[in-house]
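Visitor: Have a look; sequence and predicted model below, questions after that.
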Amino acid sequence: MQVEPQDRLVKADAFSSDERAAVYRAIETRRDVRDQFLPQPLPDDVIARLLAAAHSAPSVGFMQPWNFIVVRDEDRRARVFDAFQRANEEAALMFEGAAQDKYRSLKLEGIRKAPVSICVTCDPTRAGKVVLGRTHNPRMDAFSTVCAVQNLWLAARAEGVGVGWVSIFHEQDIKTVLGIPDHIEIIAWLCLGYVDRLYAEPELAVNGWRQRLPLEDLVFSDAWGVRPAG
């Protein structure tokens, strides 16, 4: 007997006030952790739940282009840290004066301090050459993978696990360390570990790098540059 799509629908009721508050709390208190990781290992069941949350993300054409490489090996993480260090020095030289000094003062030790890392990748060939929803925007597979990263991040916040997103590296260096095929794109290197405290505001805001922009300055009504009435 064939099950019709409408027979798989579930009720779309709103969450209770407590459930809603928990979701918004995870969103509002999620932080990019760079240095505050505790040394205790993450249990396998926690990692499994985080990966399941990531795998529950939406994806264009339901292509699910992601893979997750869980990296515990200290030698591989050390090699990735070396690649990061080289790229980080290049990045520092792109800033001038006080900005360069401020950049160098930031503590970016997640790769070495976090007990586990997850390399999140995107396979653009996962669903074939023509993908529903990607026909006119070839980057939709990468955007979908970012949704998986955000799912993992919010689930980690609920678990009391800190996450740091490392993006300062030459992609080929990481591919070499992990044996990633040429056609696969690296979307994120995530450092994960327990933390006992999180900054009340984003760390870069606390350290004076940038401040959060007012939401009202970023919202337009019906067309670019048109402010909402009232």
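Guide: Cool, got the structure.
Visitor: only C-alpha atoms for contact and neighbour calcs from this point on.
Guide: Will do.
Visitor: Can you identify the element that follows the host helix or strand of residue 117 toward the C-terminus?
Guide: Assessed by DSSP states H and E, residue 117 sits inside strand 116-122. The first helix or strand that comes after strand 116-122 along the chain, using DSSP H and E, is helix 140-158.
Visitor: so that next one versus strand 116-122, what angle?
Guide: 160 degrees (axes from the mean of the first three to the mean of the last three Cα atoms, to 10 degrees).
Visitor: Identify the residues contacting helix 140-158?
Guide: Here helix 140-158 makes contact (Cα atoms under 8 Å, 6 or more residues apart in numbering) with 26-27, 29-30, 50-51, 53-60, 63-66, 120-124, 133-134, 162-163, 187-188.
Visitor: let's bring in a second model and compare:
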Amino acid sequence: MPPVFDSPFQDKLGELLSWRRDVRRFRTDALPEPLLAKLISLMELSPSVGHSQPWRWLRIDGAAQRAAVQASFSRCNAEALSDYEGERAALYARLKLEGLREAPVQFAVFCDHGTLQGHGLGRRTMPEMLDYSVVAAITQFWLAARAHGVGVGWVSILDPEEVRHIAGAPPGWKLVAYLCVGFPVEEHDVPELVQAGWEKGRS
């Protein structure tokens, strides 16, 4: 018999969704490896087109690798700042948009566009379903992490090709996300960008 998800569980699920945040401020203490392995195993339960499971998680641990990722972020972030002017530029410059120096665990997550698993089922007319399958897996990992008190931050201000080379990924793999993972310094149910007032004064 399938499980019955009662009202208390449904309420807790709502709380989980409400408290899922993009974390940029991490404690530097290590994440227990058994816990990380559990989160990865829960991620692997995610749906994928044609059961292709195209996600490829490469852990970035080396000091040289991490320094190269930080350099890519710094350059891309400076370029992004130049797109803004006045008060918006000043606010952007104050935002903390990554946890690359603090997060104890970091992953470059790729989509393997050359995967043979699934035999192409479901993606002839929508090949982008491979990428969407990886996004779904990341979301599942994120929610599982939050349920275990672990924070996740998705860093997108990076050059994808630079990160692919840094991670040593094959040419057929497309970068979908760079994730920082660890215990958060603090937790909020309001997104940090909302707290910072980023959406105020939009035209």
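Guide: Great, that's in hand. As the structure is a prediction and not an experimental result, all values here were calculated from the model.
Visitor: Sitting in strands, which of the contacts of helix 140-158 of structure 1 do you find?
Guide: If you go by DSSP state E, the contacts of helix 140-158 of structure 1 have 66, 120, 121, 122, 162, 163, 187, 188 in strands.
Visitor: Now compare those residues and name the two farthest from each other.
Guide: 122 and 162 (22.8 Å; Cα to Cα).
Visitor: Could you give the residue range in structure 1 aligned to stretch 148-163 of structure 2?
Guide: Counting by TM-score structural alignment, stretch 148-163 of structure 2 pairs with residues 159-174 of structure 1.
Visitor: Next, the distance between the ends of the matching stretch.
Guide: 28 Å (Cα to Cα, to the nearest Å).
Visitor: Could you do stretch 56-70 of structure 1 as well?
Guide: Calculated as Cα to Cα, the first-to-last residue distance of stretch 56-70 of structure 1 is 18 Å.
Visitor: same deal with stretch 91-111 of structure 1?
Guide: One end of stretch 91-111 of structure 1 to the other measures 17 Å (Cα to Cα).
Visitor: quick one, which of residue 122 and residue 162 of structure 1 is more surrounded?
Guide: Legend: neighbour count by other Cα atoms under 10 Å for residue 122 of structure 1 and residue 162, higher for residue 162 (29 against 23).
Visitor: Using neighbour counts, trim the contacts of helix 140-158 of structure 1 to the buried set.
Guide: 26-27, 29-30, 50-51, 53-55, 57-60, 63-66, 120-124, 162-163, 187-188 (16 or more other Cα atoms under 10 Å).
Visitor: Could I get the ones in strands among the contacts of helix 140-158 of structure 1 in a markdown table, plus columns for distance to residue 181 of structure 1?
Guide: Output for these, formatted as a markdown table (distance: Cα to Cα, whole Å):
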| residue | distance to residue 181 of structure 1 |
| --- | --- |
| 66 | 14 |
| 120 | 13 |
| 121 | 11 |
| 122 | 11 |
| 162 | 29 |
| 163 | 25 |
| 187 | 14 |
| 188 | 16 |
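Visitor: Could you report the separation of the residue nearest to the spatial centre of structure 1 from residue 189 of structure 1?
Guide: Compute the mean C-alpha point of structure 1, and by Cα atoms, centre = their mean the closest residue is residue 149, 3.9 Å away. Distance from residue 149 of structure 1 to residue 189 of structure 1, counting by Cα to Cα: 10 Å.
Visitor: just residue 104 of structure 1 next, same as before
Guide: 21 Å.
Visitor: These two: which is more packed in?
Guide: residue 189 (25 against 16).
Visitor: and the aligned residue in structure 2 for that one, what does it touch?
Guide: Here residue 189 of structure 1 is matched to residue 178 in structure 2, going by TM-score structural alignment. Contacts for residue 178 of structure 2 (Cα under 8 Å, 6+ apart) come out as 106, 107, 108, 109, 154, 155, 156.
Visitor: how about a cut-off of 7 Å?
Guide: Contact analysis of residue 178 of structure 2 by Cα atoms under 7 Å, 6 or more residues apart in numbering lists 107, 108, 109, 154, 155, 156.
Visitor: returning to what we had before: what lines up with the residue nearest to the centre of structure 1 in structure 2?
Guide: Aligned partner of residue 149 of structure 1 by TM-score structural alignment: residue 138.
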